[in-house]
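*Asks:* Below are the sequence and a predicted model for it; my questions follow.
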Amino acid sequence: MLIMSLAFILLLLLGVPIAFVMGISSVAYIFSSSNFELFGTAPLRIFQGVQNFGLLAIPLFVFVGELMNSGGITTRLIRFANVVIGHFRGGLAYVNVATNVFLASILGSANAQTAMMSRVMVPAMEKEGYKKEFSSALTVSSALLGPIIPPSLVFIIYGVISETSITKMFLAGIIPGILLAVGIMILIYIASIRENFPKSERATVGKIREAFLSVFPALIIPIIILIGILSGVFTATESAAAAALVAFIVGFFIYRELKLKELPKILLNTAMNTAIVTFIFSMAGLSSWVLAFERVPNEVAEFLVNISDNPIIFLLLLNIILFITGMFIDGIPAMIILVPILLPVAMNLGIDPVHFGIIVSINLTIGLITPPVGTALFIATSIGGIRMETLARTLIPFIFVAYLMLLIITYVPSITLLIPNLFG
């Protein structure tokens, strides 16, 4: 086991992609143990890592995002939000958050929203007189709503790993996502008073009606997803297929901005992004099998219980572990590695697996904007043309607000479980 741990840490420090890290370190363990019969079972474990129906939702939701980008849906969402709330002081900053809420109800990816909104909102806010560092920090922190407000790729992956209902995870993310959005808006309000942010003229009723009619077809997508899941008409995976169909109809037939010649590129991007996640899952299947073979989850569980069997202390330790992990490993690989180890301990302490999943998902999502390895940070700096150090420093109050909301969600389970319990 020592050889596997050393190989894992060394490869991680060398910047090797996490899928290769898990695969190579697992093979190193088999060689070091001289138990070569394990190689006969390894291919089966790799295949089992991706043999789950819930994973089918991932390429479908990625496909939805690609269709939205090319179909003119995003720009209409921004225009509608600006017409409705742009007249408040700091209105464009509120528009940034509101648009991310809309996009989160369709895309489910923080990195996708960071890339999309950094191209659109940061230049628009700069033009209105906002500082680039604040605009970039607000954009990247608002993009955290992507994996929290359903549908969410992170929730799908957690549901697959933990065998928890993905539908319940979707329902559980609604209030925490709104809570985080409110926290960011309060921060904007404080900053708008201190910095005297600009505001635009109040839109007329006619302009509001025109903007709403323009964006209404796009709003059908999240409505179909939520109503379909809540009513039981289709599963979370089937909702992704329905959303993809509606996104295509809206972009091609209604807005007429989606062109058939763009479909090959859209499908290629979808396939590439899906292949990355699938490869990570297959290598995680091998790595998890090796860890289970060595009884690592059992030893970690015994260690944590020996520290304290108090759920409050455990949740505090959990958030600390996840915070440190999220600084160095992306959310999805970290979840694949840690959830099989930590979830059994949480359940033994009486913590609901849905509540546990929300805590893990939000904590690791915040890791996307914490240095040194926050992928959303790299996306924002490369697109926005801002230094990493400057952006990281400006993000400090946003990170503080995000973790404050996380602590509230951690120790008030009813915030997470209210809606899932209402729908049985």
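*Replies:* Structure's in. What do you need?
*Asks:* Please count neighbours and contacts with C-alpha atoms only from this point.
*Replies:* OK.
*Asks:* For Ala81, see how far away Asn100 is.
*Replies:* To Ala81, Asn100 is 10 Å away according to CA to CA, to the nearest Å.
*Asks:* The structure to be compared is supplied as follows:
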Amino acid sequence: MSNHALNPAEAAAVPMHAASTPRRWLRTLDRGLIALVEVCAAALLALEIVVMLAGVVSRYVLHQPLVWSDELAGILFLWLAMLGAVLALRRGEHMRMTALVSRLSPQRRAFVDTLAIAASIALLALLIVPAYDYAAGEAAIVTPALQISNAWRALALPIGAALMLLVGLIRLAQVSRARDVVVVLAIAALLAVVCVFAGPWFQTLGKLNLVIFFVGVVAIGIFTGVPIGFSFALATFGYLGLSTFTPLEVVVGRMDEGMSHLVLLAVPLFVFLGLLIEMTGMARAMIEFLASLVGHVHGGLSFVLIGAMYLVSGISGSKVADMAAIAPVLFPEMKKRGASEGDLVALLATTGAQSETIPPSIVLITIGSVTGLSISALFTAGMLPGAVLALILCVVVWWRYRKEDLSGAQRFTKQQIGRLFIVSLPALALPFVIRMAVVEGVATATEVSTIGIAYSMLIGLLVYRRFEWRRLGRMLVDAATLSGAILFIIGCATAMAWALTQSGFSQDLAQLMGSMPGGAYGFLAVSIVVFVMLGSVLEGIPAIVLFGPLLFPIARLAGVHEVHYAIVVILSMGVGLFSPPFGVGYYSACAISKVNPDAGIRPIVGYMGALILGLLLVAAIPWISIGFL
């Protein structure tokens, strides 16, 4: 796999021959367009930070809430997500699988890469008109606080799609061979003709269309190197456009809903916070102290990664944001100590799944709200299962690193450890500052990242005396780009989830699971399998909202304690969400770590095996979940 969707070096062995003047024009247009988008994206992210921080200060310091701050932040966020997706397309940072493509000959790989670019362009061409229609429909809606048309926010979708389309066309002209482009255009024309004439036939296939589009089209797209989010969206557009009479702007609305979820506002802010921690020297101070404690132990820093994900999990309400806050701090030092990139990203993804039930998890809150379960009971129930899975992962880490060469590892004296602890104390306090802000109600899960940013800036300026102002602009652009790649996948997956629900798949699934033999344990076994598969294509919140009200009454009738069932369901979805090749969370971990997804495929097998073993243990022993209720 690779996270380079449109890499010129991979796209073609021989660039398209063109006159020098048109090529110069293309380069000039490309550079000018991207420079403009970078400036806008960086400004939006900086303004996002200021607005959200101002909301916190006004509410809790000045006791005069800014009623419009969350609304403005939401408007800015959709624009930030779409412009970030444009930059991700230009940089080749949309996640895609290249395990099969990389094995082809250079000539064939060039053709397949051209095909992937063309598929992305085709999706964007399909998206623009429905996105414009959706934005036009939003024009009649007035926002409650700012009293402006919601079209100002919704226009981010068609404009972002148009910019991505332009970037895609430029890349196609710059890196693809002329004969490959001609062949791809012929294939596209043939497919278009087939779709036009086969539309009535698809409408007679019923549920078989689910297999054709959500298994066949998605699999073909992913394995031929089409970016993951684009593959999801192409399948959704194809299913709804050919087999139903659903207006395609509805798909855009679901994408908007997926990308605009309030919790996801924390993603770009935590990505930026991770970059800020590294730049201010807080990461170095923290790593030096942690290394003094466990650096001489086999797999020591891997234990730190597992513990850190357990401690900070749920602070932001987004697993992507949690990983973004930790990976930039630990990974550089772990790489220096000899850890492979593949093992690091595999462990990061696995710890993301392991800590899904740690409060204050937004998934726990959601499952409580849609099923009527006590949220405090869910919070209590989620701690021990997460600890059990963490201990099992630690065993795997110990086994993998048991023969690690520690001859060069330094052992620190108590005095040295104490000195490093004092130096690192301001950095180590950051997770506790963030968690205290959430627990004490000083800030929401969305706003708390801005507190971390403000705290890190002050510590960098006043304590560590290290703050490189010239790097801020590039850090803002990098954070926006990474966030755009992640959020576009989530938006496309949300639209796909909605299409699956509208097809009646969820009701059929509930009936099938309810008829399974085996009593409580049989129902739990089927639930684990089903929710692992669902988790690979759905975010936790959409899946819980869709399937929770249907399946929890069945669990009660089967004799399964509802709180215990909630924990099993969440952990099962976590396993699916972070498992390649379809798990979106795995690609998010790779994007945050800036690691080729191919590198983590082999190492993650052992970690996921241990995680599944822990999941089965939690499912088989209800006391682990409900023993302290």
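*Replies:* That came in fine, so what should we check first? A quick note: this is a predicted structure, and the numbers were derived from the prediction, not measured.
*Asks:* Quick check: which element contains the residue mapped onto Asp256 of the second structure from the first structure?
*Replies:* Residue pairing (TM-score structural alignment): Asp256 of the second structure is matched to Phe47 of the first structure. Taking DSSP states H and E as the criterion, Phe47 of the first structure maps to helix 38-48.
*Asks:* And the helix or strand just after that helix against the second structure, how far off on average?
*Replies:* Going down the chain from helix 38-48 of the first structure, the next helix or strand is helix 57-71, by DSSP H and E. When the second structure is overlaid, helix 57-71 of the first structure sits 2.4 Å from its aligned residues on average, using mean CA distance after the TM-score superposition for the first structure.
*Asks:* which residues in the second structure does helix 57-71 of the first structure align to?
*Replies:* Equivalent residues of helix 57-71 of the first structure are located at 266-280 in the second structure, counting by TM-score structural alignment.
*Asks:* Show me what that stretch is in contact with.
*Replies:* Residues outside stretch 266-280 of the second structure that contact it (CA atoms under 8 Å, 6 or more residues apart in numbering) are 45, 49, 283-284, 316, 318, 320-322, 324-329, 445-447, 449-450, 452-453, 456-457, 459-461, 464-468, 475-476, 479-480, 482-483, 592.
*Asks:* Out of those residues, which end up buried?
*Replies:* When the contacts of stretch 266-280 of the second structure are checked for burial by 16 or more other CA atoms under 10 Å, the buried set is 45, 49, 283-284, 316, 318, 320-322, 324-329, 445-447, 449-450, 452-453, 456-457, 459-460, 464, 467, 475-476, 479-480, 482-483, 592.
*Asks:* and the equivalent of Asn298 of the first structure over in the second structure, how many residues sit next to it?
*Replies:* Residue pairing (TM-score structural alignment): Asn298 of the first structure is matched to Gln507 of the second structure. If you count neighbours by other CA atoms under 10 Å, Gln507 of the second structure ends up with 15.
*Asks:* can you map out the helices along the stretch 301-450 of the second structure?
*Replies:* 319-336, 341-354, 362-371, 375-400, 414-439, 448-462 (DSSP state H, counting those that start in this stretch).
*Asks:* Could you dump these into a markdown table and include distance to Ser243 of the second structure?
*Replies:* Output for these, formatted as a markdown table (distance: least, CA to CA, whole Å):
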| stretch | distance to Ser243 of the second structure |
| --- | --- |
| helix 319-336 | 34 |
| helix 341-354 | 35 |
| helix 362-371 | 31 |
| helix 375-400 | 40 |
| helix 414-439 | 46 |
| helix 448-462 | 43 |
